[in-house]
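1. sequence plus the predicted model coming up.
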Amino acid sequence: MKPLADKIRPNKLEEVVGQQHILGENKILNRIIKSKQIPNMIFYGPPGVGKTTVANIIASTTNKRFYKLNATNASVSDIKSIIDDLDSFLTINGVLLYLDEIQNFNKKQQQSLLEYTENGKITLIASTTENPYFYVYNALLSRSSVFEFKYLKKEDIILSLQRAVEVVSEELKDTRILCDKSALEFFAENSGGDLRKSINNLQLSLYTTPRNKEGNILIDLDIAKECSGKKALNYDKLGDQHYDVLSAFQKSIRGSDPDAAIHYLARLVKAGDLISICRRLMVIAAEDIGLAYPNAIAIVKACVDSAMQLGFPEARIPLAEAVILLATAPKSNSACVAIDAALSDLDNKDVGDIPNDLKDAHYGGASKLSRGVGYKYPHNYKNHYVKQQYLPDNIRSRVYYEPCENKMENAVKAYMTQIREDR
């Protein structure tokens, strides 16, 4: 049985739902397709959002010989077969190659296309669910235009689902299909922005639901739930989603938004990514809260230890406690800025030698080398402080730590000012 998703696949650009940021009127990809001057392109985005559909539409608008390969099972020999066809009568106008899942091609396989994409004998349209800037060979990437496809909105998916119902109704002819609005909305929401998944779930419900007494097929919310299974979660521990969610998680805490922070924690919890959560919370406590609330890292460490011992599902509770604590705590990145500046100086400056006064003097003959000579022991002075040079001569006036404006560091600033003025 032909998949319903293939039966309703658009044949015209106007029939494609979503992706208006690139396919809308006067948008760049729309203009490219209408011009029929097709460059090498890479379509990047999640599954089920129209990458293959748009590639097929582009193929139908050109007079080039069309080839289609999937990098999960294709090899260099498949590419060589296409290359062997070049300059033949069949490919007199050139070749349009659609290479799906290009991230599964290694560097050598991708390099085999370089010469022909550069001289125009092969026009490449590649698609990938992974970030092409990580997975596509740089030389091939530089010869291609990258277009990002985004998750479809619920409204766009519902439009396609309604079209799918109409197609099946025409097939069955003598059977009326009644699909509740709530069922369509559930199919759309449950798919996580993946149109193909929502249509597959609809297809399952249409072909497995028995006719009622009137001979009609009724798809209600209960049937939709039964045929959909668990909601798709847009998360991949090894891909972009992993880093995107962690990035949003940390930025929400840094931005003092506990609601957004808890939302992204929930995504990570759903993915079962306990290690990443714990590591990131410890980083945030040091990097973003820092000296504004030094005890935060101790509390977070306790929450993290508890979460690791408990495991899911109970781990979610101490993790939520840590997240809300960090999101609502005062913020300071002064320690992070200070150490990064010091590390940068080591990489980029001649910082010079350690002052002799500070060097180790706990061995015979150290004084003959002027080690430790002239060092003043701070505890012998008022406020346990005495002015002396600690930094190397080349950077003796360098300032790394600049206190931020918060209660804790204001107290630090006041203390440092006081002991220095007392001298």
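-> Yep, that arrived.

2. could you use CA atoms for every contact and neighbour count after this?
-> Will do.

3. longest helix of this protein?
-> Under DSSP state H, the helix in the chain containing the largest number of residues is helix 154-172.

4. just checking, what packs against that one?
-> On a contact count with 3 or more CA pairs under 8 Å, 6 or more residues apart in numbering; DSSP states H and E, helix 154-172 meets helix 4-7, strand 177-179, helix 181-190, helix 195-208.

5. who are the packing partners of the second one?
-> For strand 177-179, the elements it packs on are helix 154-172, strand 217-219, judged by 3+ CA pairs under 8 Å, 6+ apart.

6. is residue 286 in contact with residue 297, as I believe?
-> Yes - applying CA atoms under 8 Å, one finds residue 286 in contact with residue 297, separated by 6.5 Å.

7. tell me the spacing between residue 402 and residue 333.
-> Distance, residue 402 to residue 333, by CA to CA, to the nearest Å: 10 Å.

8. quick one, helices of the stretch 1-150 of the chain?
-> Listed in chain order, the helices of the stretch 1-150 of the chain (DSSP state H, counting those that start in this stretch) span 4-7, 20-23, 28-35, 51-61, 76-85, 107-111, 114-118, 132-135, 138-142.

9. pick the most buried one from those.
-> Across the helices of the stretch 1-150 of the chain, the average number of neighbours (mean count of other CA atoms under 10 Å) peaks for helix 51-61, which reaches a mean of 19.

10. quick one: the strands in the protein?
-> 41-44, 65-70, 95-100, 122-128, 145-148, 177-179, 217-219 (DSSP state E).

11. which outside residues touch the third one?
-> I take that to be strand 95-100. For strand 95-100, contacts defined as CA atoms under 8 Å, 6 or more residues apart in numbering pick out 52, 55, 59, 64-71, 86, 121-128.

12. buried subset of these as a ChimeraX selection?
-> To isolate the buried members of the contacts of strand 95-100 in ChimeraX, using 16 or more other CA atoms under 10 Å:
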select :52,55,59,64,65,66,69,70,71,86,121,122,123,124,125,126,127,128
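
13. hang on, the earlier thing: out of residue 402 and residue 333, which sits in the more crowded spot?
-> More neighbours surround residue 333 than the other of residue 402 and residue 333, with 20 against 13 (other CA atoms under 10 Å).

14. nearest spatial neighbour of the more buried one, skipping sequence neighbours?
-> Once flanking residues are discounted, residue 333 sits nearest to residue 288: 5.1 Å by CA to CA, 6 or more residues apart in numbering.

15. ok, now how distant is that neighbour from residue 389?
-> Separation of residue 288 from residue 389 (CA to CA): 30 Å.

16. between these two, who's got more neighbours?
-> Per other CA under 10 Å, whichever of residue 288 and residue 389 has more neighbours is residue 288, with 25 against 13.

17. using CSV, lay out the helices of the stretch 1-150 of the chain together with distance to residue 311.
-> Output for the helices of the stretch 1-150 of the chain, formatted as CSV (distance: least, CA to CA, whole Å):
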stretch, distance to residue 311
helix 4-7, 40
helix 20-23, 42
helix 28-35, 47
helix 51-61, 39
helix 76-85, 46
helix 107-111, 40
helix 114-118, 49
helix 132-135, 32
helix 138-142, 41
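
18. check it against this one:
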Amino acid sequence: MRPRSLDEFAGQEHVVGEGSVLRRALDAGEVPSLILWGPPGSGKTTLAQLLSAQVGAAFEPVSATSAGVADLRRAVERARVRSRSSDTRTVLFIDEIHRFNKTQQDAVLPQVENGVVTLIGATTENPSFEVNSALLSRSRVVRLEALGDMQISALLDRALADTDRGLGSRAVELEDAARRRLIELSGGDARVALNALELAVMATSDTNGSARVGPEDIEGALQQPALLYDRAGDQHYWLISAFIKSVRDSDPDAAVYWLARMLEAGEDPMFVARRMVILAAEDVGIADPQALAVAVAAQQAAHFVGMPEGYLPLTEAALYLAVAPKSNSALRAYAAARADVAATLNQPVPLHLRNAVTSMERAMQFGAGYRYAHDQEGGLIEQQHLPDGLTGRRYYEPTDHGAEAAIADRLRAMRGVSPRVSYRDTPRPMIGSKRPRGQAFGDRTLHFEPHVPLIGGRRPNTSRSCGAGSPIPR
């Protein structure tokens, strides 16, 4: 059922539709070197054959799963002979080109540069990662999409009607429910849809060759359809990205769906568990400090139990993280501090914070003037802890989300003993003539106002704010 012309080619209107760049090149009798990037069953091989036929070029297929450099050389030599004897161009089609290593890909490069062959490579993986830059710079990357429901349905109609290449010579009735099920289970893969239809017809045909195909016949033909996934390829990164963003955006339904997509396709549960531990610290953070413990416990439990039951602690953790309040204050605090470290480099530790171990260090005033917080009323003390060039900096800016709201209140009270200066609205320090690197986060201006101290987590019944010298109860 392969199409015999571009007009029969299903889908990909953005690639071969009237007026497209590639269609105009074909109309002019030219086909450029291409890298066809798309999922299985999207028509990469078929399109390569049609393009070759459209310009009257010989089609020289090579499979990267079984071919080596010697096979490439033989294909190129045939192209040379063809060019000398009949002035015929050759399209060298390399299926699954991402499976060729750098040496094998480099062997093609001179032939493409010299015009001996026109390269068309097919890959399911991102060419930016899997095809070397020299070949990419000499080719046009064409992205093919999985076929839509209407396109799969049209292919089924064509297969049922075609008497030469399809099932048109038989009296086949495809029930509407069976059609919907076949479209759903094919996942946009034309090859899966057509093969399943043929198998279902063969299984239900009577002695006269007629068949009535129902949804149960389709499911029987497909058995357990394989999920599209590659633990080292694009699907691996796309699915974990969708999972992380769903949890971050507090969508528990999407989170558990993407989790199931990964685990059912064979993803390593420990990979997912590690990402959840990172996510708990980065995106939930202090808004729910228990989230990190839940994620770590889920990782340990899944490792201890193993699959298949290991999905249970992972699902519990995913749902917990998805519905938890969110804060990335830890991420922002470290990023701001790291930017200042890069900008100011090796700022000296204030003398009163240095430990004095030797008599020489004590003579140099190491530790002199340090005040022990536990000797102070309330256990709080106002003294310099940052280097001289960074005094007054604020890196941690708590949110008002979840448990962090109470922390924010307490921190405001603690910081009420001195003007509150944020890294968001203070200039970065200048060391000599060197301009500091990094950028502050956001442009929100923070206003300082008097704060009421906290007592046992509750505000005292008083309207008097803490004075500059007043101890702050915990």
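-> In hand now; what should we look at? Computed from a predicted structure; not experimentally measured.

19. after superposition, what's the TM-score here?
-> Comparison of the two superposed chains (TM-score structural alignment, normalised by the length of the first structure) gives a TM-score of 0.88, and 415 aligned residues with a CA RMSD of 2.6 Å.

20. closest one to residue 205 of the first structure among the helices of the stretch 1-150 of the first structure?
-> Closest approach to residue 205 of the first structure among those is made by helix 4-7 (11.7 Å; CA to CA).

21. ok now that closest one, how far from the chain's centre?
-> Mean-position distance between helix 4-7 of the first structure and its chain equals 29 Å (CA atoms, centre = their mean, to the nearest Å).

22. how about residue 197 of the second structure, what does it touch?
-> 156, 182, 218, 221.

23. just residue 269 of the second structure next, same as before
-> By CA under 8 Å, 6+ apart, the neighbours of residue 269 of the second structure are 263, 302, 310-311.

24. let's see it at 7 Å
-> Residue 269 of the second structure makes contacts with residue 263, as judged by CA atoms under 7 Å, 6 or more residues apart in numbering.

25. do residue 254 of the second structure as well
-> Residues in contact with residue 254 of the second structure (CA under 7 Å, 6+ apart) are residue 246.

26. which position in the first structure aligns with it?
-> When the first structure is aligned by TM-score structural alignment, the residue opposite residue 254 of the second structure is residue 260.

27. how many neighbours does residue 388 of the first structure have?
-> By the criterion of other CA under 10 Å, residue 388 of the first structure has 11 neighbours.

28. before we move on, the earlier item: what's the closest of the helices of the stretch 1-150 of the first structure to residue 172 of the first structure?
-> Closest of the helices of the stretch 1-150 of the first structure to residue 172 of the first structure is helix 4-7, at 13.4 Å (criterion: CA to CA).

29. tell me what that closest one is packed against?
-> helix 195-208 (3 or more CA pairs under 7 Å, 6 or more residues apart in numbering; DSSP states H and E).

30. related to what we said a few turns ago, common neighbours of residue 402 and residue 333 of the first structure, please.
-> When CA under 7 Å, 6+ apart defines a contact, no residue borders residue 402 of the first structure and residue 333 alike.

31. which residues in the stretch 301-423 of the first structure form helices?
-> Using DSSP H, counting those that start in this stretch, the helices of the stretch 301-423 of the first structure run over 316-328, 334-348, 407-421.

32. superposed on the second structure, where does the first one end up, distance-wise?
-> Taken over the aligned residues, the distance from helix 316-328 of the first structure to the second structure averages 2.3 Å (mean CA distance after the TM-score superposition for the first structure).

33. returning to what we had before: deepest of the helices and strands packed on strand 177-179 of the first structure, which one?
-> For those, average neighbour numbers computed from mean count of other CA under 10 Å are highest in strand 217-219, which has a mean of 20.

34. so that one aligns onto which residues of the second structure?
-> Per TM-score structural alignment, the counterpart of strand 217-219 of the first structure in the second structure is residues 211-213.

35. related to what we said a few turns ago, out of the helices of the stretch 1-150 of the first structure, the one nearest residue 347 of the first structure is which?
-> Of the helices of the stretch 1-150 of the first structure, nearest to residue 347 of the first structure by CA to CA is helix 132-135, at 26.7 Å.

36. for residue 93 of the first structure, find the nearest of the helices and strands packed on helix 154-172 of the first structure.
-> Minimum separation from residue 93 of the first structure across those (CA to CA) falls at helix 4-7, 28.3 Å.

37. neighbouring contacts of the closest one?
-> Residues external to helix 4-7 of the first structure that are found in contact with it (CA under 7 Å, 6+ apart): 196, 199-200, 203.

38. what's the closest of those to residue 339 of the first structure?
-> For these, the residue nearest residue 339 of the first structure by CA to CA is residue 196; the value is 48.8 Å.

39. show me the contacts for the counterpart of residue 118 of the second structure in the first structure.
-> Counting by TM-score structural alignment, residue 118 of the second structure corresponds to residue 123 in the first structure. Taking CA under 7 Å, 6+ apart, we find residue 123 of the first structure in contact with 39-40, 95-97, 117.

40. run the last query once more with 8 Å
-> For residue 123 of the first structure, the contact set (CA under 8 Å, 6+ apart) comprises 38-40, 94-97, 117.

41. ok, and the closest non-adjacent residue to it?
-> Residue nearest to residue 123 of the first structure in three dimensions, not counting chain neighbours: residue 96, with 4.8 Å by CA to CA, 6+ apart.

42. neighbours of the one you found, just the number please.
-> By the criterion of other CA under 10 Å, residue 96 of the first structure has 27 neighbours.

43. ok, now how distant is residue 389 of the first structure from residue 306 of the first structure?
-> 45 Å.

44. ok, residue 125 of the first structure next?
-> In terms of CA to CA, residue 125 of the first structure sits 49 Å off from residue 306 of the first structure.

45. swap in residue 77 of the first structure?
-> Computed as CA to CA, the residue 77 of the first structure to residue 306 of the first structure distance reads 54 Å.

46. same check, this time on residue 62 of the first structure
-> Going from residue 62 of the first structure to residue 306 of the first structure by CA to CA gives 61 Å.

47. residue contacts, the residue at the greatest distance from the centre of the first structure?
-> Relative to the C-alpha centroid of the first structure, counting by CA atoms, centre = their mean, residue 368 is the outermost residue, at 59.6 Å. Applying CA under 8 Å, 6+ apart to residue 368 of the first structure gives no contacts.

48. from residue 375 of the first structure, how far off is it?
-> Using CA to CA, one gets 15 Å for the distance from residue 368 of the first structure to residue 375 of the first structure.

49. just give me the match in the second structure for residue 229 of the first structure.
-> In the second structure, the residue matched to residue 229 of the first structure (TM-score structural alignment) is residue 223.

50. and residue 47 of the second structure, what's its match in the first structure?
-> When the first structure is aligned by TM-score structural alignment, the residue opposite residue 47 of the second structure is residue 54.

51. surely its match is in contact with residue 13?
-> Yes - with contacts counted by CA under 8 Å, residue 54 of the first structure reaches residue 13, the gap being 7.4 Å.
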